[in-house]
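Colleague: Fold the following and give me the result.
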Amino acid sequence: MASARKTIEVPSMPAGQAPRSKKRPPPPPYYLPLNITLYVFLISNAIAAFLAPIQDCDEVFNFWEPTHYLDHGYGLQTWEYSPVYSIRSWLYVTIHAIVGKAASLALVTKSSQFYAIRFFLALICAACQTRLYAAICRTLSPKIGLFFLMIIAFSPGMFHASASFLPSSFTMYMSMLGLTAFLDWRRQKIAQGIMWFGLGAIIGWPFAGALIVPLLLTEVLVGFIAGSLGTVVSGIFNGAIRCLAILAAEIAVDYAFLRKFAVVPWNIVAYNIFGGEGKGPDIFGTEPWTFYIRNLLLNFNIWFILAMSAAPLLLLQAIFRPQATKKEVPLRTLAVIAPFYMWFAIFTAQPHKEERFMYPAYPFLALNAAIAIHIILSYVGSKGSKGANGTLLAQAKLTIVTLIVLAAINAGLLRTVGMITAYNAPLKVFEPLERLDIPHTGDSVCFGKEWYRFPSSFFLPDGMRAKFIRSEFRGLLPGEFPDATDYPALFDGTSQIPEGMNDLNQEDAGKYVDISQCSFMVDSYFPSHDATELEPDYIHDESQWEVMSCKHFLDASQTGLIGRLIWVPDLPGLPDQFQRKWGQYCLLRRRHMYYQADYPTNYHYRRQHNMTFTILPSTITQHHLSNVTAICLLATLTTYLLHSLWRKHHISKSPESDLEQKSLSPASKFKQPTRKPGEWIPSDFKRPPAAPYPDWDVHTTEPKPYRPFRYGPKYFITMGLRSMKWDEWIELDNHYPRYHADKARRIKERGAKCSKTAPEAMDAAMELLEELSTYLPERYPTLFRKTPTGITNLLTQETLTTVPPLPEDPMQTCGRLIQDDLALMLERPDGEYYLLAGSILLAGFWRLEDKYGMRLSDIHTSGSVPGYKEKLEKGMMNFFRRLRPEDPVLRNNYFIQVDESLPWSHSIGSEDGETVSWNTAEKNRAIEHHFFRSERQSLRRLPRSGAVVFTIRTYFEPITEVVKEPYVPGRLASAIRSWGEDVARYKGREKYGEVLLEYLDRMHEVQVAQGLEVDKEEEVRSYPF
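Modeller: Predicted coordinates for the structure are as follows:
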């Protein structure tokens, strides 16, 4: 009998015992650990922080200069900071000024403070990118996350946006955090998502609040469908309260600086939308509707095309590959791809266009493109013919896709290097000023036609001021904040109304100084540009100016298309159309200002200046070599990591592996995972297709005779797990019509009391419904047929919808399809598993409403499960934590019931009663009222959501029928007698034991008298039958 008592127990590590192996299980294919991900993002962003040119003069005059004013007491001021208009928030600037002030404690030069602030922005951006990457891997797919990482790390667009001191970049950071919160569907972080988007819209750019609309509408729709709209509304209200607190903080800070009440976000909206004729953004220039198409193609190349293709690809997949659509096109996937389309449409329709307006949508563009390439790969990588030809075809497809991806990465890198080498002269030309050992107080650096390339006062020594001289430009130039030597003076300066400011971009002559006041001059020279009276060639005016520093600057008007788009090495012999043509960007010093010994003039420049600019000297190539090398090293490192991931996935997906043929010990199946509690990284595992049930018929296939009890005298309390074959996940038989009718009646009568899904479990419930709608037509083709939007029951002619939006709770739909009850357990950050979704229609002894929302431990302890704390809890918790999607298991148990009701045992009390127990049952009823209730439970982890799904199939038969089977009466009597007092109390033996045991003993004697050979039982049966 010993062999009959064997059970597969979940392995747990005894306290203090060392693990057998220190080797950790490998992470899912394509998943890059978060520490490496952070390093990749940070390296990419840091290169941008130290090398990227400033693309927009708004960044300098509206943000760097006010920050310089707060840190150093002087700086340039635009009309937007005038208390009359107040359309820029001092809170946003103050945050960065604090970073700069802290950096000044350790750094000597002001330019180093500039780079410190930029690096701080790069770090914040990298942290946001990493959080979003983790959410994408956890919620969507590690493959999508990997492509997202590649796009973000190597796109020129993100290179510029990541470390820019602009509200649109800040809003981009917050949008990434907001999207991260909304992607966490299981934990319902609506309030957190609203807060992050609100933070970006209030402190950064109010128009970016539009990005939340599709996400929020989806939450409302899902909440309405799931019957949890109240929870969604509560989350929205909570998020709104947080946003109001943020707005109050901004108003308070702005009041301190402006000495007036101002709601800056509203002022921005009012100016841009309700400014009136002759005002608003259009006065600063307009662009054709194709502007963003061309710009995004430059900044994202093929990724932009893929991002625009995401929705069409999803539609095509839904039409032509519906079997894949079930996982790839949930309602929430449509929600995450919609913001980019909406943002692109809104700003394409606006006449005034600037590259930075697209920054908040860059993460959404990258996610769309990642989803699109994932769909393409799911088709390209679909299994074809086996054997050598199939392997070669798969390798060819993989090679082609890999080459396309690497080409996109290289194109982005070449574009980035091209921008750095072509346009970063303004960040380098002021370096000699930091090396001068003479006083600069009162000195001025003047800007004429190069006013818009001034990189900020952080590049000028203390006391040296930037001034403007008249040029051909006829718009409004910045003025100056009043000098401040302490903090009270700062607040006085920001609250003063400056003279000569207007919101019409009308020139103010008071912004110019006479050239005689200029100690230094910044000017450019391009051989193709003619000098004018207001913009003379200062560089060649050797009688007045001498060169301190010159850097090469791309002459875009003379450079061919290729040279403008990407980096081209400046090598002799290149065809003219590929050569990059150069001008000079120079810092000049007025002659006779200082003694010659004060600073060594760049005499070599005079000789070089007479050379032709058509071919770059070799010294220029050497000048940019370090920049190119740094970026190429990053590309090489990341390419190596990506190659390793591809190789690892290829090895792990060996075609020889067969899930149904593997024989693994429990210890090898349930290894300790390395993921954080409550965090699930979607697995690429797919259930093998189910073979049709042989000769199955809804009218003739009998239920399987599960008899999961063993002889005494000892009763073993274990989980009793055994491996499950995938074909046998769901068992249906000729009792299906009665079960189906009972469930339909129960759903109609009791509804949400029996079927319910928490908002955070909605994705898991949808995944379960998708799994069932695929499995059932495969396994039972005579009963179910899959349709493009659902599944048809061929017996009842019902067609149930399985794609959003659903007409009912998804768990309710799942319950209608099968004879099993269903429960979903999800892990939260505390490491505990909670019952957050279920369809419990035929449980007999317990109610979903009593257990819903409970921890796994509380479910068992509240039901007084015998031996749970002492013998089951630790092993069960370990099992749940370690269960993998590819390792489903089965278990069985049994009860005795003393009434004939399958859905609910009325003998233990009313289903709507406050409490239920065996105390209410009638004692020693006639044997005709005794029923054998057996349960077959399957447990498996869903690969996408990580939820653990229970299927609980109940078999319900009269005892008088069960005892007709050989050996059953004697074995069942022995099993019931082996129960300890706690088990007997739990199973209600006191109410039926006397009658039942007497009957079983008598029937056993009858079988023995009829010739039953007791000692041969093991030869004719096996557990659990």
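
Colleague: going forward, measure contacts and count neighbours with C-alpha atoms only.
Modeller: Noted.

Colleague: what's around Asp508, how many residues?
Modeller: Neighbours of Asp508 under the rule other Cα atoms under 10 Å: 17.

Colleague: contacting residues for it?
Modeller: Gly475, Leu476, Leu477, Gly500, Met501 (Cα atoms under 8 Å, 6 or more residues apart in numbering).

Colleague: now with 6 Å?
Modeller: Taking Cα atoms under 6 Å, 6 or more residues apart in numbering, we find Asp508 in contact with Gly500.

Colleague: if I read this right, Ala425 contacts Lys551, doesn't it?
Modeller: Yes. Here Ala425 reaches Lys551: they are 5.4 Å apart, a contact under Cα atoms under 6 Å.

Colleague: One more sequence to fold, the one below, so I can look at both together:
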Amino acid sequence: MVSKGKANVGKGKSSTKRGVDTTSRVKTVTQPKKTAKPKNEKKKEGKSAKSNSAVNKGIYPSADIAFKALLSARFCAAMWSNISDCDETFNYWEPSHFLLYGKGFQTWEYSPEYALRSYTYLLLHVLPAWIYANILQPNRMLIFYFVRCLLGLFCAFCESYFYKSVCKEFGVQVGRLVLVFLLFSPGMFISSTAYLPSSFSMYMTFLSTAAWIVRKYELAIFSVALSTFISWPFAALIGLPIAIDMLFIKKYYRKFIQWAVISSVIILVPIIKMDSELYGRFVIAPLNIVTYNIFSNNGPNLYGTEPICFYFINGFLNFNMVFIAAIFAPSVIEERFLFPVYPLICLCGAICIHSMQVIYSVLISMIFGKNSQKLPSSRFISIITAAGVVVLALSRILALYKGYHAPMDIYMELNKMHAEGKVDSNVPVNVCVGKEWYRFPTSFFLPNNNWNLKFLQSEFKGQLPAEYSSLGNATAIVHSYFNDMNREEPSRYFKIDQCHFIIDCNYGRETKLEPNYDKQTDKWTPLVTIPFLDAEKSSTLFRSFYIPFVTADKCSFAKYTLYKSNSFKLIENQ
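Modeller: The predicted structure is shown next:
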């Protein structure tokens, strides 16, 4: 971890006692009588003092200003970020939709036979959504964005506390850089409003790290415990430096044990009670997921594994120069598994860049001596770095939105048709997906419970989610069709002749199980088509970063399309 030295900023203030400045009292005795200075010199000093005061105020955004800026960035993410992982959809949004409306998809992880996921984490999000839904009764899609905005609000709060602590401990120079990285990094844009346990662990990393570096150990321990038990057990590793600091450096044995026990009891007991009630048997979900991933023969090898180079590529795309800097800072699977360390990447990157400024200043002083004051300040290093980070970050965010936002836009069209009265609200409507099943955003994008998402057989040979039972004890029912081997389950497939709509992407490639519906004009009519990036046919550089007037020429786009069955008639508005 980064060493925690006291910042020198603001340490030169005189000591006071009961409001009396004792230092100034000494100065009046020891200093010789001041001689009068010319008026023009006094004016210069006054201007200089005002200038320094203005600079100090301008270069140090307060925690309130930082919070407002971060909140604006997080609300932008809530509105415009994509759902980048089907795990977010089917393991979190879908069970939440079921808890709210009695309908949604269930994955094998939520089967009582395995019980790998905690319903407690879901209830933290479902409760405010339920209150909002019952008071205002909005469109379900608005509830989706409401929950996202709540996530953004909480993330901004955690980030602002982190920023304040960094400024206090490492200085405002490091704090300013951290704030810039948090505001503009694509990694934060993606993770800040993602409905994933790893995002919650990221929030807790902000809190635990911020509390630790300002010596608020109780909050640090409690935050790590929240992260471990409520969201992601493996995030406990992030608390290891805190434990080492308290036990082996500070020797706070009693405080550590006391708060570790208190936190575990306060958090774990309600989790066990709520999960056991919903699963219909005694369940410790955090223990189950650790056991599955470490001791099971299947474990993570079936899901979410990537080569080591993926992490470096992903780190650069999400943090560009910040990630490179973080690698060289003092030491401290899939993309979502990196979310909990994003705060540390931002901090380490900022410390590294500030260290480069210090090294530059020392070298200049050694080479040029007193004349070094006439040379450019080391501030240009942070300015150039921050500018580069912002440009690359915005380019990456635009590339993600323009390339991959089509699925969410297409599903919004279903709500539009329903709102315009083109589909009878009392008639069951089947919306079918084949190879694009994993880009389904969530059932919150379907108008009501009469609209059903159905799976068509495709070249995908893994296990698809199943609908929750309509019975009252649906969360406690053990189904024989779930397995932990990612083995294909044919009972999930739906007959295409019973589909009213199909959502598919035409990449110009087709097989028997994944046909080109554009050619089947006798059966299907395209209603809405939106460009969708075809990564295989596009330049790696220009699909990763959006460059106006260039990306469109260097990248290939498929057609993400909403098709209507010719046998299904829409209601014409009079």
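
Colleague: TM-score for the pair, please.
Modeller: The TM-score (TM-score structural alignment, normalised by the length of structure 2) is 0.86; 517 aligned residues with a Cα RMSD of 2.3 Å.

Colleague: nearest spatial neighbour of the residue nearest the centre of structure 2, skipping sequence neighbours?
Modeller: Per Cα atoms, centre = their mean, the C-alpha nearest to the average position across structure 2 is that of Ser191, at 1.1 Å. Excluding the flanking residues, the one nearest Ser191 of structure 2 by Cα to Cα, 6 or more residues apart in numbering is Ser199, at 5.8 Å.

Colleague: And the one you found, what's its match in structure 1?
Modeller: Using TM-score structural alignment, the partner of Ser199 of structure 2 in structure 1 is Ser169.

Colleague: Relative to Ile36 of structure 1, how far out is that match?
Modeller: Ser169 of structure 1 sits 23 Å away from Ile36 of structure 1, going by Cα to Cα, to the nearest Å.

Colleague: Between the two, point out the one with more neighbours.
Modeller: Ser169 (28 against 13).

Colleague: Are we agreed that the more buried one is in a strand?
Modeller: No. Membership of Ser169 of structure 1 in a strand is not supported by DSSP: H, G, I helix; E, B strand; the rest coil, which gives helix.

Colleague: mind listing the strands for the stretch 301-450 of structure 2?
Modeller: 429-433 (DSSP state E, counting those that start in this stretch).

Colleague: any chance you could map the helices in it?
Modeller: 308-319, 321-327, 342-368, 379-404, 406-419 (DSSP state H, counting those that start in this stretch).

Colleague: Any chance of a markdown table for those helices, columns distance to Tyr493 of structure 2 and mean neighbour count?
Modeller: Output for the helices of the stretch 301-450 of structure 2, formatted as a markdown table (distance: least, Cα to Cα, whole Å; neighbours: other Cα atoms under 10 Å):
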| stretch | distance to Tyr493 of structure 2 | mean neighbour count |
| --- | --- | --- |
| helix 308-319 | 33 | 17 |
| helix 321-327 | 43 | 21 |
| helix 342-368 | 39 | 19 |
| helix 379-404 | 26 | 18 |
| helix 406-419 | 21 | 18 |
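
Colleague: TSV for the ones you listed, including distance to Ile143 of structure 2?
Modeller: Listed next are these as TSV, based on distance: least, Cα to Cα, whole Å:
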stretch	distance to Ile143 of structure 2
helix 308-319	28
helix 321-327	34
helix 342-368	27
helix 379-404	21
helix 406-419	13
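
Colleague: Of all the ones you listed, which one is nearest Lys537 of structure 2?
Modeller: helix 379-404 (12.8 Å; Cα to Cα).

Colleague: mean deviation of the closest one from structure 1?
Modeller: In the superposition against structure 1, helix 379-404 of structure 2 averages 1.6 Å from its aligned positions (mean Cα distance after the TM-score superposition for structure 1).

Colleague: what helices or strands is that helix leaning on?
Modeller: strand 524-533 (3 or more Cα pairs under 6 Å, 6 or more residues apart in numbering; DSSP states H and E).

Colleague: Against Asp424 of structure 2, how distant is Lys402 of structure 2?
Modeller: In terms of Cα to Cα, Lys402 of structure 2 sits 33 Å off from Asp424 of structure 2.

Colleague: no, scratch that, I was asking about Cys432 of structure 2
Modeller: 18 Å.

Colleague: Those two: who's more crowded?
Modeller: Just comparing Cys432 of structure 2 and Asp424: by other Cα under 10 Å the higher neighbour count belongs to Cys432, 24 against 13.

Colleague: Now the aligned partner of Asn424 of structure 1 in structure 2: closest residue in space that isn't a chain neighbour?
Modeller: When structure 2 is aligned by TM-score structural alignment, Asn424 of structure 1 is paired with His405. Distances taken as Cα to Cα, 6+ apart place Asn82 nearest to His405 of structure 2, at 5.9 Å, with adjacent residues excluded.
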